[in-house]
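Q: my questions are about this predicted structure, shown below with the sequence.
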Amino acid sequence: MYPMNLQLYPIVPKLRPYVKLICTMDCDNEADTHHIRVLPDTCVEVFINYTDTPVAIIGNELHKRSIVTFRMSRPMDVQMRKGSGCLAICFFPGMAYKFFRPPMHMLSDTTTALEDIWTDLAATIEDKLANVQNNNVRAAIAQQHLTTFLAAGQHDQQVANCLQQVELLEKPPTVKQLADSTGLSQRQLSRRFQHVVGLSPKEYLRVYRFIRSLRYLKNYPASSLTEIAYKSRYYDQAHFIRDYKDYAGHTPGEVVLSQRILY
């Protein structure tokens, strides 16, 4: 489904709480990859281009240089270009803000040129990665720069605690419960969430429920869609189907059958 050479790299200890994965993606085929649909996962991902080839077509737009995708609540259609090569850095939900100055809600559901965010540093990192031929070295160079960002970055422990609650609790908390756990009002928490995560707490909880259902689809392929909806804490099939149409552009059954939807 995704014909390219993909290689994962170990993440240095300082970055492990924030970085979900680092990999290189080299499209060595004689043709562009097929379009695939990438579903929202509330993650931010950087793609640093180390070739002269445009990195990808996303939607209908050709991206020639390095980009950042902010996959909050909308699917995106991606086609990698033949001959392209890039280093991808995917951040855990709510952790990318430490490495970017603009508030996350200003970038939510966008694909943005890396130079528009990291300015001159984007070109510096591109040049460094282009001038080495070893992908392990490329991963090390990128992590050195990320560690520098981290040293000067901001931190919001209250939002981090809320994200951890959502991840760990079997029954997802309500917005009120999250606010109560922080001592903030719901309005204050919403502002903090939008700044750090890119979504309000209510929006994040809804997308997270959808993401949880995708995990069940992947891990329990023998389960019925009714069982998946129940395990994912959907009140009824109508809400389950509505979220899939909103976040995937397809019904749950269509997502299961598709060979070109990535989740």
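A: That came through fine.

Q: only C-alpha atoms from now on, for both contacts and neighbour counts.
A: OK.

Q: just the helices in the stretch 51-200 of the chain please.
A: 115-118, 120-130, 135-152, 157-168, 175-182, 186-196 (DSSP state H, counting those that start in this stretch).

Q: distance of the residue nearest in space to the middle of the chain from residue 30?
A: Of all residues in the chain, the one closest to the mean position by Cα atoms, centre = their mean is residue 43, 2.4 Å from it. According to Cα to Cα, to the nearest Å, residue 43 and residue 30 sit 30 Å apart.

Q: could you do residue 124 as well?
A: For residue 124 relative to residue 30 (Cα to Cα), the value is 29 Å.

Q: go on, residue 147?
A: Residue 147 is 36 Å from residue 30, by Cα to Cα.

Q: who's more crowded, these two?
A: residue 147 (15 against 9; other Cα atoms under 10 Å).

Q: in this structure the more buried one contacts residue 13, no?
A: No: using Cα atoms under 8 Å, residue 147 makes no contact with residue 13, being 10.2 Å away.

Q: can you give me the strands in this protein?
A: For the chain, the strands defined by DSSP state E cover 5-8, 19-26, 36-38, 43-49, 56-58, 61-63, 67-71, 76-80, 85-91, 111-113, 261-262.

Q: nearest to residue 215, out of the ones you listed?
A: strand 261-262 (11.8 Å; Cα to Cα).

Q: contacts for the closest one next, please.
A: The contact list for strand 261-262 (Cα atoms under 8 Å, 6 or more residues apart in numbering) reads 36, 37, 38, 39, 255.

Q: hold the first one in mind and look at this next one:
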Amino acid sequence: MRYSTFAPPVSLSHLVRCFWVLESDAQSSGYIHRSMADCCTELLFHYKGLFHEIDEQERRTLSFRSGIHAQSYRYRRFITHEDFGIFGAYLYPYASKLLLNTPAAEFTNQMPDLHSALGPQGRELEERIILAPNTQERIRILSDFIHGRLSKLPTGYDHPAVSAVKYTVHAKHLPKVRDLASRFNLSERQFERKFSEYAGMSPKRFMRIVRFENACNLYRNKLEKSLTEIAYECGYFDQSHFIRDFKTFSGYEPGQYFSGHAEGTEWRD
């Protein structure tokens, strides 16, 4: 399993958190990937191999060749028996509002293919990314495309709620909603409405997912911290709250996830 990340151009760092590549050779038993709840959005391009999504009844549906994995408060499972290569751009959730002129909430928990989201431009972009000879060329093609979409936006599109969403994504100690609204000079009611427009969900749910992601990011330190220490460090009120949120957003008990043997975590190792 080979996983690498790449920093975006400085000119896109307000929109793109990183570019990434995940590759693997075929496994006889198949590889199951689990996408967990995430406060951010991804553009995905399968340049080698394809996955099937597995639903709760274990039925399988062929996934897209390229598409959008929007911000989500649910987990999903995918399987492949092929060699595969995936190129992705990890975006802040307000990307759909800025790049597609669509409120983020319309994409929440959705995975539309790129053709549906972008029409002919989506088909052209998919073909260019799939046929590109290497990762650096894929980054260049996608960066040029995003720059082109941004150039068509009116000036002054950076609403305070956009800054609030970005601030929250990176927060290690999450504030109360009223304090966050005050920080960005918005009334609490206005803040909740605009934040939801750009983040795709309410501030409270968004913060729950950020807290969950902060816990997941301690995965590499799983042998150095107890579950109680992880819960406390990430701001959970008690162990039961931690367990409930973790299972809702990942499908795992925390102990199972941090054991190092959970399905679909190989890419983190």
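A: Thanks, I have the structure now. Nothing here was measured: the structure is a model prediction, and the numbers come from that model.

Q: need the strands of structure 1 in CSV (columns: distance to residue 195 of structure 1).
A: Output for those, formatted as CSV (distance: least, Cα to Cα, whole Å):
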stretch, distance to residue 195 of structure 1
strand 5-8, 30
strand 19-26, 19
strand 36-38, 24
strand 43-49, 14
strand 56-58, 25
strand 61-63, 26
strand 67-71, 13
strand 76-80, 22
strand 85-91, 16
strand 111-113, 17
strand 261-262, 27
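
Q: map residue 263 of structure 2 onto structure 1.
A: Structural alignment (TM-score structural alignment) places residue 263 of structure 2 against residue 260 in structure 1.

Q: what's the neighbour count on the closest residue to its match other than its chain neighbours?
A: Nearest residue to residue 260 of structure 1, sequence neighbours excluded (Cα to Cα, 6 or more residues apart in numbering): residue 36, at 4.7 Å. Other residues within reach of residue 36 of structure 1, judged by other Cα under 10 Å, total 19.

Q: let me see the contact set for the aligned partner of residue 36 of structure 1 in structure 2.
A: When structure 2 is aligned by TM-score structural alignment, residue 36 of structure 1 is paired with residue 33. By Cα under 8 Å, 6+ apart, the contact set of residue 33 of structure 2 is 77, 78, 79, 263, 264, 265.

Q: in PyMOL, how would I select just the buried ones from these?
A: The following PyMOL line selects those of the contacts of residue 33 of structure 2 that are buried, judged by 16 or more other Cα atoms under 10 Å:
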select buried, resi 77+78+79+264+265
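
Q: now, which of the contacts of residue 33 of structure 2 sits nearest residue 118 of structure 2?
A: residue 78 (24.0 Å).

Q: what residue in structure 1 is paired with the closest one?
A: By TM-score structural alignment, residue 78 of structure 2 lines up with residue 78.

Q: distance of that match relative to residue 179 of structure 1?
A: On the measure of Cα to Cα, residue 78 of structure 1 and residue 179 of structure 1 end up 37 Å apart.

Q: go on, residue 100 of structure 1?
A: In terms of Cα to Cα, residue 100 of structure 1 sits 25 Å off from residue 179 of structure 1.

Q: can you get me a residue count around residue 85 of structure 2?
A: The burial count for residue 85 of structure 2: 19, using other Cα under 10 Å.

Q: no, scratch that, I was asking about residue 119 of structure 1
A: Neighbour tally, residue 119 of structure 1, other Cα under 10 Å: 11.

Q: re the thing from before, most packed of the helices of the stretch 51-200 of structure 1?
A: helix 186-196 (a mean of 19; mean count of other Cα atoms under 10 Å).

Q: how much does that one stray from structure 2?
A: Mean deviation of helix 186-196 of structure 1 relative to structure 2 after superposition (mean Cα distance after the TM-score superposition for structure 1): 1.9 Å.

Q: thank you kindly, that will do.
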